[in-house]
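Participant: sequence? don't have it. structure:
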């Protein structure tokens, strides 16, 4: 056999061949996404940075006077600010706790198979669809002492709108009615991801309804619970509509958002208002970061809080 007739040497496997110079898919994806991320960062960060800068000035009309931390010193000695923080925390803790319990009950009901389930789901979700400002006006009218709808139904005579304690009860009731369906919707999405085989196996083993709920539903629903609580906690800390409609700028019931707007419109002090908005942002951010760091890993891999899941 001549040299020209000899077979060519085998080609090395594709994995052993030198890679062609160029941009990989991952790097190319980052390049394409960078403009979008940059645009979103500018949109999200600019108002925050602008508010922080403006909080360093005393603004009177069109005049600005740089006072460094003067507005923050005023904030730390402002009793109205601490009262607003207290009102916001009370509202957040109580309303989110009640919304979670009611939302979980609603989710369990909507997850069952029964005649008229679609209509039931629609009825439960109706309050969430109604605009918050409209719902606030309706609930304020119901709690008003003159028409006395709530008083007539309950057979009592309570001045709901002028008493700080009863006004807070009214605001929490209205907010629970409005947003419990949202929590139910998030939890329902989590319930529908739980395989039915788990319940069937537990039932064969003799586990009762409560045991199945405690040992199967709650552990597997944990990621959805964390997301629902996180969303509602952060949102409740920024609550404005119900508190403003019920009591206006009254210090006795003002939340952080209402107290901030007071210095934007009712008593214009734009520098101090920006300091209040910055403080509100910091409080919300701290709570959100703490919530995510404390319980966030469960939403990623289902691992218990504070432990990382095993890599597969």
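Facilitator: Nice, thanks for sending it over. Because the structure is predicted, anything quoted here is derived from the model rather than measured.

Participant: going by C-alpha atoms from here, please, whenever you check contacts or count neighbours.
Facilitator: OK.

Participant: so the residue lying closest to residue 301 once chain neighbours are set aside, which state does it fall into?
Facilitator: Leaving aside its sequence neighbours, residue 301 sits nearest to residue 309 (Cα to Cα, 6 or more residues apart in numbering; 5.9 Å). Using DSSP: H, G, I helix; E, B strand; the rest coil, the structure places residue 309 in coil.

Participant: for burial, what's the neighbour tally of residue 309?
Facilitator: 14 (other Cα atoms under 10 Å).

Participant: how close does it get to residue 166?
Facilitator: Going from residue 309 to residue 166 by Cα to Cα, to the nearest Å gives 46 Å.

Participant: try residue 243
Facilitator: The gap separating residue 243 from residue 166 is 12 Å, by Cα to Cα.

Participant: residues making contact with stretch 90-105?
Facilitator: 168, 172-173, 175-176, 179-185, 187, 229, 232-233, 236-237 (Cα atoms under 8 Å, 6 or more residues apart in numbering).

Participant: end to end on stretch 65-81, go ahead and measure it.
Facilitator: 23 Å.

Participant: buried residues of it, list them for me.
Facilitator: With burial defined by 16 or more other Cα atoms under 10 Å, the residues of stretch 65-81 counted as buried are 70, 71, 72, 75, 80, 81.

Participant: what sits up against it?
Facilitator: 55, 56, 57, 58, 59, 251, 256, 259, 271, 272, 275, 276.

Participant: keep only those of those that are in strands.
Facilitator: Here DSSP state E is the test, and those give 57, 58, 59 as lying in strands.

Participant: and the nearest residue to residue 244 once chain neighbours are set aside, how far is that from residue 273?
Facilitator: Counting by Cα to Cα, 6+ apart, residue 244 lies nearest to residue 258, which is 6.3 Å off, once chain neighbours are set aside. As judged by Cα to Cα, residue 258 and residue 273 stand 11 Å apart.

Participant: adding another structure so you can compare the two:
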């Protein structure tokens, strides 16, 4: 090959490289333009919903935050005066305010404990129930319909039913436990501070487990059967198949169920208030805020409690979604 031919070949390669880079740049620019158009279209469709959400939820939230900075009461909402952060924390020969109230921190602990224990139990039991209902057996449709009954019953109604069942004098739970010899004397399930929290957790788990099982069951119905047939042919133990194949595939649905249940548990009110009222051993943040707003008629103090409740729920949700996204991203 002569020098001229070599130079011609190099120039052709350079031209091809420039054309390739130009083509790649054009494709990237076109892809960026398409993504930009999709983002604009998404915001266009979301704008009406965001406006309605701002009117329905944003304004009450802003008003609650404003009341938390005032000394408003139910008898004088219009005559409230701005007091800054005194409802939250103030020093006047000692610390005062909601952040200095031991009962508030007790309610925070009760709420987090209730959420952690109840949601964990519901996730485990929900997966077990979903696996059972996913199996093939006679009467499966009837069992699936019966499973939804606890979830379909209104929370206040189911809590009142359980309140009668857990009664220490004529409740059927004590009657059954006495009959089989588990206990020697009736237990005050909703009055004893050492038992009341576990009683409300039991009621919440009974009611909410079908919701988790329903979402997990829907995910199980969509799993491909090829991997299970291959695992069966290879003689892999079913327990190993569950942890290696089934659980990773249903994790997204399980994460959705857990986040919904965690949000419900963090703002729980009705089931605990019906069973134990304002008992300090089971008081949650919602019950604490209600007590300040309604019973003590202190709108400013109760609004401060509601604002802190919102901030705690928002923080827990953001952290959970961040960790869940990282886990799913790492698995993918």
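Facilitator: Good, I have the coordinates. Here the structure is a predicted model, which means the values were calculated and not measured.

Participant: can you pull the TM-score for these?
Facilitator: Once the chains are overlaid, their TM-score stands at 0.85 when taken by TM-score structural alignment, normalised by the length of the first structure; 281 aligned residues with a Cα RMSD of 1.8 Å.

Participant: which residue numbers in the second structure go with stretch 265-273 of the first structure?
Facilitator: Using TM-score structural alignment, stretch 265-273 of the first structure lines up with residues 294-302 of the second structure.

Participant: ranges for the helices of the second structure?
Facilitator: For the second structure, applying DSSP state H gives helices covering 3-53, 59-67, 102-134, 140-147, 149-152, 155-165, 172-179, 193-221, 226-234, 238-241, 247-266, 270-276, 285-290, 299-331.

Participant: please identify the most buried of these.
Facilitator: Compared across these, helix 285-290 shows the largest average neighbour count, a mean of 23 (mean count of other Cα atoms under 10 Å).

Participant: aligned partner of residue 82 of the second structure in the first structure?
Facilitator: Checking TM-score structural alignment: residue 82 of the second structure goes with residue 66.

Participant: distance of residue 47 of the second structure relative to residue 166 of the second structure?
Facilitator: 49 Å.

Participant: cool, residue 249 of the second structure as well?
Facilitator: 39 Å.

Participant: cool, and residue 39 of the second structure?
Facilitator: On the measure of Cα to Cα, residue 39 of the second structure and residue 166 of the second structure end up 54 Å apart.

Participant: measure the counterpart of residue 117 of the first structure in the second structure to residue 207 of the second structure for me?
Facilitator: Structural alignment (TM-score structural alignment) places residue 117 of the first structure against residue 140 in the second structure. In this view, residue 140 of the second structure and residue 207 of the second structure are 20 Å apart by Cα to Cα.

Participant: repeat that for residue 137 of the second structure.
Facilitator: 25 Å.

Participant: equivalent analysis for residue 141 of the second structure, please.
Facilitator: 20 Å.

Participant: same thing with residue 46 of the second structure?
Facilitator: Residue 46 of the second structure is 34 Å from residue 207 of the second structure, by Cα to Cα.

Participant: with residue 101 of the second structure instead?
Facilitator: If you go by Cα to Cα, the gap between residue 101 of the second structure and residue 207 of the second structure works out to 32 Å.

Participant: and what of residue 149 of the second structure?
Facilitator: Taken as Cα to Cα, the span from residue 149 of the second structure to residue 207 of the second structure is 9 Å.

Participant: now residue 251 of the second structure
Facilitator: On the measure of Cα to Cα, residue 251 of the second structure and residue 207 of the second structure end up 22 Å apart.

Participant: now do the same contact list for the counterpart of residue 131 of the first structure in the second structure.
Facilitator: Superposed on the second structure with TM-score structural alignment, residue 131 of the first structure falls opposite residue 154. Not one residue lies near residue 154 of the second structure by Cα under 8 Å, 6+ apart.

Participant: please repeat the previous calculation with a cut-off of 10 Å.
Facilitator: residue 207 (Cα atoms under 10 Å, 6 or more residues apart in numbering).

Participant: please apply the same query to residue 271 of the second structure.
Facilitator: With the criterion set at Cα under 10 Å, 6+ apart, residue 271 of the second structure makes contact with 155-160, 162-163, 200-201, 203-204, 277.

Participant: residue 197 of the first structure too?
Facilitator: residue 203.

Participant: now do the same for it: its match in the second structure.
Facilitator: Aligned partner of residue 197 of the first structure by TM-score structural alignment: residue 226.

Participant: roughly how far apart are the residue positioned nearest the centre of the first structure and residue 185 of the first structure?
Facilitator: Closest residue to the average C-alpha location of the first structure: residue 231 at 1.8 Å, with Cα atoms, centre = their mean. Between residue 231 of the first structure and residue 185 of the first structure the distance, using Cα to Cα, works out to 12 Å.

Participant: from residue 253 of the second structure, how far out is the alignment partner in the second structure of residue 290 of the first structure?
Facilitator: Using TM-score structural alignment, the partner of residue 290 of the first structure in the second structure is residue 319. Residue 319 of the second structure sits 18 Å away from residue 253 of the second structure, going by Cα to Cα.

Participant: what's the answer for residue 331 of the second structure, then?
Facilitator: With Cα to Cα as the criterion, residue 331 of the second structure and residue 253 of the second structure are 15 Å apart.

Participant: with residue 5 of the second structure instead?
Facilitator: The spacing between residue 5 of the second structure and residue 253 of the second structure, counted by Cα to Cα, is 63 Å.

Participant: setting aside sequence neighbours, what's the nearest residue to the aligned partner of residue 226 of the first structure in the second structure?
Facilitator: Aligned by TM-score structural alignment, residue 226 of the first structure pairs with residue 255 of the second structure. The shortest distance from residue 255 of the second structure to any residue other than its chain neighbours is 7.2 Å, reached at residue 324 (Cα to Cα, 6+ apart).

Participant: quick one, what contacts that neighbour?
Facilitator: Residues in contact with residue 324 of the second structure (Cα under 10 Å, 6+ apart) are 251, 252, 255, 256, 259, 318, 330.

Participant: do the same with residue 263 of the first structure
Facilitator: Applying Cα under 10 Å, 6+ apart, the residues contacting residue 263 of the first structure are 249, 269, 270, 271, 272, 273, 274, 276.

Participant: let's see 8 Å
Facilitator: 269, 270, 272, 273.

Participant: what would these look like in TSV with distance to residue 156 of the first structure?
Facilitator: Listed next are the contacts of residue 263 of the first structure as TSV, based on distance: Cα to Cα, whole Å:
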residue	distance to residue 156 of the first structure
269	42
270	43
272	42
273	40
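
Participant: out of those residues, the closest to residue 215 of the first structure would be?
Facilitator: residue 273 (48.8 Å; Cα to Cα).

Participant: residue 280 of the second structure pairs with which position in the first structure?
Facilitator: Residue 280 of the second structure maps onto residue 251 in the first structure, by TM-score structural alignment.
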